[in-house]
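**Student:** I need the structure of the sequence given here:
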Amino acid sequence: MSDYSSPPAGYVLRRNGTCTATEKTCDHPWGPWYNCCPEGSYCSDDRMICCQTKSGCSAVVKEDPHCANNATWDLYYNGGSYFCCLNGKQGFVEKFPGNRGDGIGCADGELDNASQSLLQVIATGTGSASPTPSETNPDIPSPTESESNSSSSSNVGAIAGGVVGGCAGVVLITALVWFMMRRRKKKVASLTSPNALTSPNASTPAEDFKGGYRAELDNNPVRAELSGSPSTMAHELPVNTSI
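**Tutor:** Sure thing, here's the model as predicted:
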């Protein structure tokens, strides 16, 4: 027994232009628009529902409205009639002048004229949120798995390279700071060492060193007397005779 409550039993796809080679054409209601069913299904009497058998399934599908392909088709409703559009398109209704009724279709983007208005989506397909290139344009090939893997590998390689480069930069800066601090410590130690100020091998006097001390004169206990002049005679003080 066929299950009419699940695909490929469901409402037709409204397509601009002819149905694809993997679809069944059910109707050409107006302008460039066609009603399409999945391959291997049958069109209902009203040509708005796709069924699994020729016996029909309209009553069952109308009780549980869904698209004949509910993976990549979205369901819309207008004035008592359901229809489907591909993911990424937008269902609309066009008002014909006079009493000619309405026309429904699936817009790619902005609407063409003021007589058209967008419809609210009833149910979104359970598969991809947007149609594949082969669904919208058969001449555009779908991305291959190898291209996806290549893009993923490139992203991983770029991230790894950035991490390695950052680590190398941190190591280089740390080594430079350590070298400068070590060199500064050596210089300060050489200037404050007592041997550096009093070493007999020093090429400059002790007083020339910054922060050093000046050498004192030799401690000689013998003091030279002033030299006497041969032309000068020494006189004794006169004797005070009054005492």
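**Student:** contacts, neighbours, all on C-alpha from now
**Tutor:** Fine.
**Student:** how far is the lengthiest strand in the chain from where the chain is centred?
**Tutor:** Longest strand in the chain by number of residues, with DSSP state E as the criterion: strand 23-30. How far strand 23-30 lies from its chain's middle: 45 Å, per Cα atoms, centre = their mean, to the nearest Å.
**Student:** Please give the structure of this sequence too, so both can be compared:
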Amino acid sequence: MSLDQSGGYPLRRNNSCSAGESVCGRTWGTFHACCPGNFQCLDSNSTKIKNFICCPDQLNCTDVLAEHPTCANTSWDLYNSTGYFCCEPKHAGFSVEGTFSVGCLDPGAARNLSYNALIPSSTGAPSTTPTSTSASTPTSSLDAESSTSVHSSRNNTGAIAGGVVGGVAGAAALIAALYFLIRYRKRQQPQQQSQSLTPPSSLPGYALEKDASQPKEIDDRLMVAELSESGGHSGNVRYELPTAS
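**Tutor:** Model prediction:
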């Protein structure tokens, strides 16, 4: 329940006021005017308003209500017939035909044929008092958002970690492939060089042909000797024929 601390108009209740409410008195028939607790009831004998009003702390709030009519409880609905009065939400305000009497019907109550339904001058605001259900709802919502945020954060972390591991593995595989390729090429180069330096004579089926026209050295055993002074000669010495005179 939200009270208007500047004062306001009271409820019209059938039979009696509720416990804790200030009873302003019976208005007509079985209807009474009721103010919130700790509010005083003022009637037309002590105010300029020809009706009951509710003022806080023994103060006269007549001038305030004359300029700004409102209910003593901001959750109530304000009605006006021959004067202002208030009804609780879902209660229907009415006036009695041919009189100045007004009242509030309980939900589902039978309507008398002499009752004229009234339209609220202003409707009350919903009660701002938090309930256990409404108080727990934001907490549950925050918990759900927190859980979703943590789950999303974990998923993002896992995806990033997976991407990093995959990238490292791919780089390692590439480096290993390059390493084995370089080693293979280094092993092939010496073999190719050794094959290119092998002389043809060492190849199978290859034989050097002897050139018959190649000049030969004179046998060491054949020697040209000069004529000895003694006129002797050796069996192997050749003489030149004398020339004709």
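**Student:** and the residue nearest the centre of the first structure, which of the three is it?
**Tutor:** With distances taken as Cα atoms, centre = their mean, residue 155 lies nearest the centre of the first structure, 10.1 Å away. Secondary structure for residue 155 of the first structure, judged by DSSP: H, G, I helix; E, B strand; the rest coil, is helix.
**Student:** So which elements touch the longest strand of the first structure?
**Tutor:** Applying 3 or more Cα pairs under 8 Å, 6 or more residues apart in numbering; DSSP states H and E, one finds that strand 23-30 of the first structure contacts strand 33-38.
**Student:** Show residues contacting the strand it packs on.
**Tutor:** 8, 12-19, 22-29, 43, 47-50, 68-69, 105 (Cα atoms under 8 Å, 6 or more residues apart in numbering).
**Student:** same check, this time on stretch 116-134 of the second structure
**Tutor:** Contacts with stretch 116-134 of the second structure, where a contact means Cα under 8 Å, 6+ apart, come from 1-2, 74-81, 89, 92-97.
**Student:** Kindly tell me how buried residue 15 of the second structure is, as a neighbour count.
**Tutor:** The tally of other residues near residue 15 of the second structure (other Cα atoms under 10 Å) stands at 11.
**Student:** quick one, what contacts it?
**Tutor:** Per Cα under 8 Å, 6+ apart, neighbours of residue 15 of the second structure: 30, 31, 32.
**Student:** Buried only: go through these for me.
**Tutor:** 31, 32 (16 or more other Cα atoms under 10 Å).
**Student:** Between the contacts of residue 15 of the second structure, which sits nearest residue 183 of the second structure?
**Tutor:** residue 32 (107.7 Å; Cα to Cα).
**Student:** how far away is that closest one from residue 163 of the second structure?
**Tutor:** 77 Å (Cα to Cα, to the nearest Å).
**Student:** next one: residue 22 of the second structure
**Tutor:** Following Cα to Cα, the distance that separates residue 22 of the second structure from residue 163 of the second structure is 73 Å.
**Student:** Name the residue in those two with the higher neighbour count.
**Tutor:** Using other Cα under 10 Å, the more surrounded residue of residue 22 of the second structure and residue 163 is residue 22, with 19 against 12.
**Student:** For the more buried one, which non-adjacent residue is closest in space?
**Tutor:** residue 35 (5.0 Å; Cα to Cα, 6 or more residues apart in numbering).
**Student:** Would you mind measuring from the aligned partner of the one you found in the first structure to residue 47 of the first structure?
**Tutor:** Residue 35 of the second structure maps onto residue 37 in the first structure, with residues paired by TM-score structural alignment. From residue 37 of the first structure over to residue 47 of the first structure the distance is 9 Å, taken as Cα to Cα.
**Student:** same check, this time on residue 80 of the first structure
**Tutor:** For residue 80 of the first structure, the distance to residue 47 of the first structure equals 15 Å [Cα to Cα].
**Student:** Looking only at neighbour counts, state which of these two leads.
**Tutor:** residue 47 (19 against 5).
**Student:** In three-state terms, label that one for me.
**Tutor:** coil.
**Student:** nearest spatial neighbour of it, skipping sequence neighbours?
**Tutor:** residue 26 (5.7 Å).
**Student:** Assess the claim that that neighbour and residue 43 are in contact.
**Tutor:** Yes: using Cα atoms under 8 Å, residue 26 of the first structure makes contact with residue 43 at a distance of 5.7 Å.
**Student:** Neighbour count: the two, which is higher?
**Tutor:** The neighbour count for residue 26 of the first structure versus residue 43, taken as other Cα under 10 Å, is higher for residue 43 (28 against 22).
**Student:** residues in contact with the more buried one?
**Tutor:** 26, 37, 49, 50, 51, 54.
**Student:** how about 6 Å then?
**Tutor:** 26, 50 (Cα atoms under 6 Å, 6 or more residues apart in numbering).
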